[in-house]
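J.: 3D, please:
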Amino acid sequence: MTTNGYAMIAQVRFRELKTRVGLALFIAGTAWFLTKGLWPIGWFAVVVVTQFIDWLVFRPTRLNTQMPLSRAYRVVMCLTTTLNVVVYSAISAYLWMTGGEAGRLFAIIQVAGGLLHVSLHMHHVRPLLLSAVVPHSLYFLGLPIMGAVLDGQPQDVLIAIGGVLYMTHLIVAVRQSSMTTRALQDANDEARAERRKAEVASAAKSDFLAVVSHEIRTPMNAVISAANLLRRTRLDREQREHVSMLLDAGDVLVGLLNDVLDFSKIEAGKMQLEAQDIDLRDKIGSLIRLWEPKASANGVRLKVLIDDAAPARIRTDPLRLQQMLFNLLSNAVKFTEDGTISIAVDWRAEDGRLIVSVADTGCGIPADRLAHIFDSFEQVDAGTTRKYGGTGLGLAISRRLAEIMGGRLTAESVEGEGSVFTLSLPVEVAEASVVEPKRRAMADDALAGKVILAADDHAVNRRILTLLLEPHGCRIVLVENGAEAVEAAAAQRFDAILMDMQMPVMDGLEASAQIRLHGLNRQTPLIALTANAMDVHRAAWDATGVHAFLTKPIDPVLLAETLAEACSGAVNDTVVQNVA
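T.: Model (predicted):
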């Protein structure tokens, strides 16, 4: 047996120390009651001494479960165990000889109990088991045999025979218990090994997704930014259509990447919700404005009906609500080639539920496929993917988000007639507040004359930043890594700093911390502009006190507005670009 077995028994004996001493006190009191002698008191005093010795001997391995055990130390533990058993059960011999029939019965029961106890909790370590069982057995069988021989009571032999049968059953029970314990230990070891494998696999998947996300976003930033820059130039109608197709395809690719990242977060149980007060009708209206042009292009009409009883403002996670409704509308527009898409918003006051139904007159879903449309990577058939595109993650993510938020998402459909998706979500009614004025459009000269430090190790990204920002009248100082950013920030005052995350020599997080420590730009607004878009990266930037967190591909309008806001010197909440 490994040294861990000795340590485990040492811990068990320590936990049971008070119980053994208390039981010894009860036995001493019973023995005194049966014999009216002083020997039980002396026996109890010796038991206390031997229990202290036991505590002292087993203490080192109990405190250090991994300590190597020498052969001599193991022998000492076995001898200590034998001494304790001999002393503890010595009272049985005393009661057998002086306690009459009641004393003999009590003595045999006490030894039988001791045998059962040591067999169950010491069977992990055979030397200790034998050290405890042998003395108990000598008492258990020796007392009846001694009575038969010395006292001339042959009926005591029957007690000894009964003792043998008891010990036989005990051996079988201990063996079965040992096998069960070993099987449980093996199962636990296997489960721990599998859990370690799963944790390693999960970490590898997270690392892989982080790398893939970064590596895809970096070239996508170049593609989408170049398309945005191209759209600013003088183009004919056909060229503008080509640029629009390029931007639409880029948006689809970024959306697919975000879906995969969201699904990974949900699967890992790392999806976090943030409750905020939102204007319900504004939220629905913004989604309608987004999808109405695409629906109209297909000859489809969007209709909206909002229950008058629905609260003006609700408290929920606005990003996840928007994501679910976005997926439902996207699904409806994608699969409806003519007719109508109806969005109905109802309010169930009795349990505070918002009910949003999206009904379309599209192709519908076959009955045998309806139960699977919320499965990951599922679509109606392979032809659906070829014709309409997509990964089949949108509905799966939406249902999982609804469940995480305490709601549910269901679907009804008739093939050839259309589908109805219903989102039922518990929300809180928020207090009506004074309507804040809409944010003013950025002034044309908001960045004029501003000096911006931009750190990015990718030459194309630096070129894109120059082309995007210089038309606003600002001057861009470009550096290739964090160390150069720290050096530049120590030499010149900037109005704002754009910082990439992964860079050679010194990364963006360390560079930001260095800039914040000392120098001319300790208070300069710092904006993270990175292809590292996962939550762990967002949290790392938040810890640096970053003014804003923007992700690539770059949104030119959001970038310019964020810089203008930062350079204005106004105190604002951190700006966060949603990546979902």
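J.: every contact and neighbour count from this point should use C-alpha atoms.
T.: Will do.
J.: quick one: the strands in the stretch 201-350 of the chain, in order.
T.: Secondary structure of the stretch 201-350 of the chain (DSSP state E, counting those that start in this stretch): strands at 276-279, 300-306, 313-316, 339-348.
J.: quick one: closest of the ones you listed to Leu559.
T.: Checking these against Leu559 by C-alpha to C-alpha gives strand 276-279 as the closest, at 23.9 Å.
J.: which parts of the closest one are buried?
T.: Within strand 276-279, the residues that count as buried by 16 or more other C-alpha atoms under 10 Å are Asp277, Ile278, Asp279.
J.: now swap in stretch 246-266 and tell me
T.: Across stretch 246-266, burial judged by 16+ other C-alpha under 10 Å covers 246-247, 250, 253-266.
J.: which residues are contacting that stretch?
T.: By C-alpha atoms under 8 Å, 6 or more residues apart in numbering, the residues outside stretch 246-266 that reach it are 206, 209, 213, 217, 220, 223-224, 227-228, 271, 390-391, 393-394, 397, 400-401, 534, 579-580.
J.: of the residues you listed, select the buried ones using a ChimeraX command.
T.: Per 16+ other C-alpha under 10 Å, the buried members of these correspond to this ChimeraX selection:
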select :206,209,213,217,220,223,224,227,228,390,393,394,397,400,401,534,579,580
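J.: would you do the same for the sequence below? I want to compare the two.
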Amino acid sequence: MDNWTLKAIQLISRLLAPLGLGLKRDFDLRLAEQKSLAEIQLQQELAQASAQIADDIRGPLMALTTLTHLSHEMGADKKELLKVAVGRIRGIVNDLVQAPADETSDLVTVIEPLLKEYKFSNPSTQWALHNHLSSAQVPVDLDTVQLQRVLSHLLDNAVEAVPENQSSIEVTLMERADHYLLQIMDNGCGIPEDLLPKVAEEGVSHGKEKRHGLGLFEARKTIEALGGELQIRSREGVGTQVILLFPKKFKSEEALVM
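T.: Sure thing, here's the model as predicted:
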């Protein structure tokens, strides 16, 4: 190839290079637009599905609400439990159709009735609540429904892990200098050592035939968004200990300081 031909090729390459970049840029823009449209469509479909689910739940919820007023022969404990369950369902319905309120909740007020519900549903398990807090209230930077959802995920995991006989689940509340601590300990099957670092990742589960391991992942994601932490300790054949650390200083307060 002579010098003239080589220079001609190089010149043509330089002239076409901007065109190639322009085509790539146009392709990237179109791809981003399609992705954005797909995300918007998905959000709309999820919103529609949430509204439909909420609408479907309202009928049974109304029936349960009526039952709480008519259940004169029901014992006080069972009547209180029914009211708690109705309140939880109503909160879930509201959460489906509207954005959660920007509020705090009290950890003690949420965990006590929740444990009553689980005790009633799982009478063969020995339940215990150890409250070592110095204050009567523990403010958490989550609304009530969000906090109930996190704790329910963890309690469900514990219930599924414990044996049929001599099963026990203990919940402990403690306070440290910069955080509140909630511990859920069971005497279940435990988690293999090689799976333990991954068990709170999305889609990873252990010993669940009908569930897909979203509970720990969702709980960890929610707690970490507050600036808190979820810790898991476990031994196979002994049990599992899940610890939630709730920061005393809320993220909203940190933003004001900054």
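J.: picking that back up, mind giving me JSON lines with the strands of the stretch 201-350 of structure 1 and columns for distance to Asp186 of structure 1?
T.: Below are these laid out as JSON lines (distance: least, C-alpha to C-alpha, whole Å):
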{"stretch": "strand 276-279", "distance to Asp186 of structure 1": "49"}
{"stretch": "strand 300-306", "distance to Asp186 of structure 1": "60"}
{"stretch": "strand 313-316", "distance to Asp186 of structure 1": "47"}
{"stretch": "strand 339-348", "distance to Asp186 of structure 1": "53"}
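J.: Met146 of structure 1 is nearest to which of these?
T.: Smallest distance to Met146 of structure 1 across the strands of the stretch 201-350 of structure 1 (C-alpha to C-alpha): 82.3 Å, for strand 313-316.
J.: that closest one vs structure 2, average distance?
T.: Compared with structure 2 after the fit, strand 313-316 of structure 1 shows a mean deviation of 4.0 Å (mean C-alpha distance after the TM-score superposition for structure 1).
J.: just the element for the nearest residue to Val477 of structure 1 once chain neighbours are set aside, please.
T.: Excluding the flanking residues, the one nearest Val477 of structure 1 by C-alpha to C-alpha, 6 or more residues apart in numbering is Leu453, at 4.8 Å. Taking DSSP states H and E as the criterion, Leu453 of structure 1 maps to strand 451-455.
J.: now the helices for the stretch 251-400 of structure 1?
T.: 280-297, 318-335, 367-370, 382-388, 394-404 (DSSP state H, counting those that start in this stretch).
J.: superposed on structure 2, what's the mean shift for stretch 283-293 of structure 1?
T.: Mean for stretch 283-293 of structure 1 is 4.4 Å (mean C-alpha distance after the TM-score superposition for structure 1).
J.: picking that back up, which residues in structure 2 does the strand holding Leu453 of structure 1 align to?
T.: Strand 451-455 of structure 1 lines up with nothing in structure 2 when matched by TM-score structural alignment.
J.: show me what counts as buried in whichever helix or strand comes after that strand.
T.: Where DSSP H and E defines the elements, the next helix or strand beyond strand 451-455 of structure 1 is helix 459-469. Using 16+ other C-alpha under 10 Å as the test for burial, helix 459-469 of structure 1 gives Asn461, Arg462, Ile464, Leu465, Thr466, Leu468, Leu469.
J.: can you tell me the element the residue nearest to the last one when sequence neighbours are not counted falls in?
T.: Excluding its sequence neighbours, the residue lying closest to Leu469 of structure 1 (C-alpha to C-alpha, 6+ apart) is Ala560, at 7.2 Å. In the assignment (DSSP H and E), Ala560 of structure 1 maps to helix 556-568.
J.: and that helix, what does it pack against?
T.: Helix 556-568 of structure 1 sits against strand 496-499, with contacts defined as 3 or more C-alpha pairs under 8 Å, 6 or more residues apart in numbering; DSSP states H and E.
J.: can you tell me the closest non-neighbouring residue to Gln148 of structure 2?
T.: Leaving aside its chain neighbours, Gln148 of structure 2 sits nearest to Val110 (6.7 Å; criterion: C-alpha to C-alpha, 6+ apart).
J.: compute the distance between that neighbour and Leu133 of structure 2, please.
T.: Distance, Val110 of structure 2 to Leu133 of structure 2, using C-alpha to C-alpha, to the nearest Å: 15 Å.
J.: state the distance from the residue nearest to Leu469 of structure 1 to Gly508 of structure 1.
T.: Separation of Ala560 of structure 1 from Gly508 of structure 1 (C-alpha to C-alpha): 21 Å.
J.: check Pro60 of structure 1 too.
T.: As defined by C-alpha to C-alpha, Pro60 of structure 1 lies at a distance of 50 Å from Gly508 of structure 1.
J.: before we move on, what about Ser225 of structure 1?
T.: Ser225 of structure 1 sits 22 Å away from Gly508 of structure 1, going by C-alpha to C-alpha.
J.: again, but for Val85 of structure 1
T.: Between Val85 of structure 1 and Gly508 of structure 1 the computed distance is 68 Å (C-alpha to C-alpha).
J.: what of Arg192 of structure 1?
T.: 38 Å.
J.: okay, Pro60 and Gly508 of structure 1: which has more neighbours?
T.: Applying other C-alpha atoms under 10 Å to Pro60 of structure 1 and Gly508 shows that Gly508 carries more neighbours, namely 26 against 14.
J.: circling back to that earlier point, for Ile288 of structure 1, which of the strands of the stretch 201-350 of structure 1 is the nearest?
T.: It's strand 300-306; of the strands of the stretch 201-350 of structure 1, that one is closest to Ile288 of structure 1 (C-alpha to C-alpha) at 7.7 Å.
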